[in-house]
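Participant: sequence and predicted model, in that order:
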Amino acid sequence: MTDTTSWLDRYQPWRRSAEIAFWIGAFLINALFNSLTVIMDVQRSALPYAPWKPVVWETSSGLLMLLLVPAVVAFTRRWPLHRDSWRALLPRYAAASVVWSVAHVLGMVALRKLAYASQGEHYDFGNWPMELLYEYLKDVREFVATVALIHAYRFILLRLQGEASLLAEPDVGPPVEAIERPERFLVRKLGKEFLVAAADIEWIQAAGNYANLHVRGRDYPLRSTLASVETRLDPQRFARVHRSYVVNLDHVAMIEPLETGDARLHLKDGTTLPCSRRYRNGLRERAGSAAAAGV
């Protein structure tokens, strides 16, 4: 195991906490510096604003942007930008930037009105059409920066953990194995390539435009839909158990029925996966057949 892999393994349990801490820290630092800058500008121009007002302006704006980060994360996960798809996705991202800006403005105005009311004053946003346009011209830059940061972070993680792909058909001569039913997947990691046997895949999870191949405690994203991957796996070994999961029957230790009609799968390594009721009976039959056949 390389030092990079060890670091990544140690980071994974803390990943969500680290990501949340980053965004909160970025919000606090940005709000602090922006507030100080506006207060200095107000004092230099001798404007009749109490110091608490610039703090309210900047804090309300930053807080709404912080609250909108999860939506941007989900959006970019559902429609990630790639070299071959970014042009087609530009209209969708442009529309998302408008929604981001409108939600940001409405939320921050509401917070400012509450803050002003607590001080016995009234907050006036001004001419709404003009102010919305003004805010959008600022917000679109924040939106682009947030999207770029999220994609850069994911790119680094993919480079560290490795990204899987299907073996391509050779330019000359017949393929060494069936392209329609591959026995191996190619994984690229930090400039190196290695093969992962299909039989070693324990389970697969859908993640937007990707399907994460789980192999011995590691996830290798494969740019494909789960349905497409399922059609290329051995149906005697792999089974669909949920709209977001495919499992290797060799790794299923127990099927636990639930009162809802669904089930919970317990894998041999201790992992639990959901099983929808529509797949439950078929899974039990296939798991029993596989065990009887010694698969």
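Facilitator: Arrived safely. All figures in this text were calculated on a predicted structure; none of them were measured in a lab. Numbering: from 1, shown residues only.
Participant: going by C-alpha atoms from here, please, whenever you check contacts or count neighbours.
Facilitator: Fine.
Participant: now residue 195: which helix or strand?
Facilitator: Using DSSP states H and E, residue 195 maps to strand 192-197.
Participant: now residue 70
Facilitator: Assigned by DSSP H and E, residue 70 falls in helix 52-78.
Participant: just checking, what packs against that helix?
Facilitator: helix 15-44, helix 86-118, helix 128-161 (3 or more Cα pairs under 8 Å, 6 or more residues apart in numbering; DSSP states H and E).
Participant: about what we covered before: for the strand holding residue 195, buried residues please.
Facilitator: residue 196 (16 or more other Cα atoms under 10 Å).
Participant: that one packs against which elements?
Facilitator: strand 184-189.
Participant: quick one, the strand it packs on and helix 128-161 angle?
Facilitator: 110 degrees (axes from the mean of the first three to the mean of the last three Cα atoms, to 10 degrees).
Participant: may I see the buried residues of strand 184-189?
Facilitator: Buried-residue list, strand 184-189, by 16+ other Cα under 10 Å: 184, 185, 186, 187, 188, 189.
Participant: buried residues, stretch 27-40. List them.
Facilitator: 27, 28, 31, 34, 35, 38, 39.
Participant: and here's the other structure:
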Amino acid sequence: MTSGGQAGTSGERAIQLGPWGVVALVGVPVAVVTATSDIMEMRRAGMHTPWVEPALWELTSLLAIVALAPFIGWAMRRWPPQPERLAQFALIQLAMTIPFSLAHVLAIWVTREAAYWAAGARYGFFDDGVGLTLLYEWRKDVLTYAVIAAVYWGFQRQERARTPPPAASQQRIEIREGASAVFLAPGDVLTVEAAGNYVEFHTSTRTHLVRGTLAAWEGTLAGLDFARVHRSRLVNRARIAVIKPTASGDLEITLDNGRVIAGSRRYREALEAPQ
């Protein structure tokens, strides 16, 4: 029993499955439909395969996919889609389908062979050849991966939208200079710029050189009002005084300390988007 004031909250929590739960819940009817479709097609073809075999095929596949779903969620967190790097995102996620498919194939091969062996029968999963079987399964697993990735991406977007940013006065940017940890207030940083294998944090008083990539720091600074204005530069939008278009269509950005930096036209929309 719960009090009237808590019933709504408790009810909402009771039906929140999370991405893994959604994958499992949706996977059950999909497996049932696929198994029954297999049975009907085999009956049409005059094959009298016991119904338990298609049921076994789909059950083992479903269990393997549900078990591997968190791997896809991890990959989506590690390499999330970003508007200016969609091609890179697509290539990385496509590459991730390979270990996903190999793990899926290994799991269903072991479980199905074991089940057939226990029943005194032979399955012959790789009778058509290992390469052809792997390719056959991979083309299906790519679609499965894409659907599950979309589920995790949707939940991750909701999670980011629900998470309130900490108060600006409580936020600090931790950077490493050698063995020392340096903490910067976000408002003190003017720009963050790529410098080979390093990244430069420019403040009004000095420049901090930190090992890393601009792409990684862009993700770390997400939510702190930093925007990419060039392939090699992020700018603190709170420190921008003037944005002026140039004759070529690019941008001339004047910061509040008088420094002028160049911005690329391809990042203008992200720069001017509301936070």
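Facilitator: On my side now, so go ahead. Keep in mind that this is a model prediction, so the values were computed, not measured.
Participant: coming back round to it: of the buried residues of strand 184-189 of structure 1, which is the nearest to residue 7 of structure 1?
Facilitator: residue 189 (14.6 Å; Cα to Cα).
Participant: residue in structure 2 paired with that closest one?
Facilitator: Following TM-score structural alignment, no counterpart is assigned to residue 189 of structure 1 within structure 2.
Participant: pretty sure residue 242 of structure 1 contacts residue 274?
Facilitator: Yes. Using Cα atoms under 8 Å, residue 242 of structure 1 is in contact with residue 274, at 6.7 Å.
Participant: quick one, what contacts the residue nearest the centre of structure 2?
Facilitator: Structure 2 has residue 76 as the residue nearest its centroid, 1.5 Å off, counting by Cα atoms, centre = their mean. Neighbour list for residue 76 of structure 2: 93, 149, 152, 153 [criterion: Cα atoms under 8 Å, 6 or more residues apart in numbering].
Participant: could you find the closest non-adjacent residue to the second one?
Facilitator: Yep, that's residue 149 of structure 2 we're talking about. In this structure, residue 149 of structure 2 finds its nearest non-sequential neighbour in residue 72, 6.0 Å apart by Cα to Cα, 6 or more residues apart in numbering.
Participant: next, count neighbours for that neighbour.
Facilitator: 22 (other Cα atoms under 10 Å).
Participant: next one: it from residue 9 of structure 2, what distance?
Facilitator: 29 Å (Cα to Cα, to the nearest Å).
Participant: again, but for residue 229 of structure 2
Facilitator: 42 Å.
Participant: if you count surrounding residues, which of those two has more?
Facilitator: The neighbour count for residue 229 of structure 2 versus residue 9, taken as other Cα under 10 Å, is higher for residue 229 (25 against 10).
Participant: does the more buried one touch residue 235 like I think?
Facilitator: Yes. Under the criterion of Cα under 8 Å, residue 229 of structure 2 makes contact with residue 235 at 6.7 Å.
Participant: nearest spatial neighbour of the counterpart of residue 31 of structure 1 in structure 2, skipping sequence neighbours?
Facilitator: Here residue 31 of structure 1 is matched to residue 31 in structure 2, going by TM-score structural alignment. Excluding the flanking residues, the one nearest residue 31 of structure 2 by Cα to Cα, 6+ apart is residue 58, at 5.4 Å.
Participant: residue 34 is in contact with the one you found, correct?
Facilitator: Yes. Contact criterion Cα under 8 Å: residue 58 of structure 2 and residue 34 qualify, at 7.3 Å.
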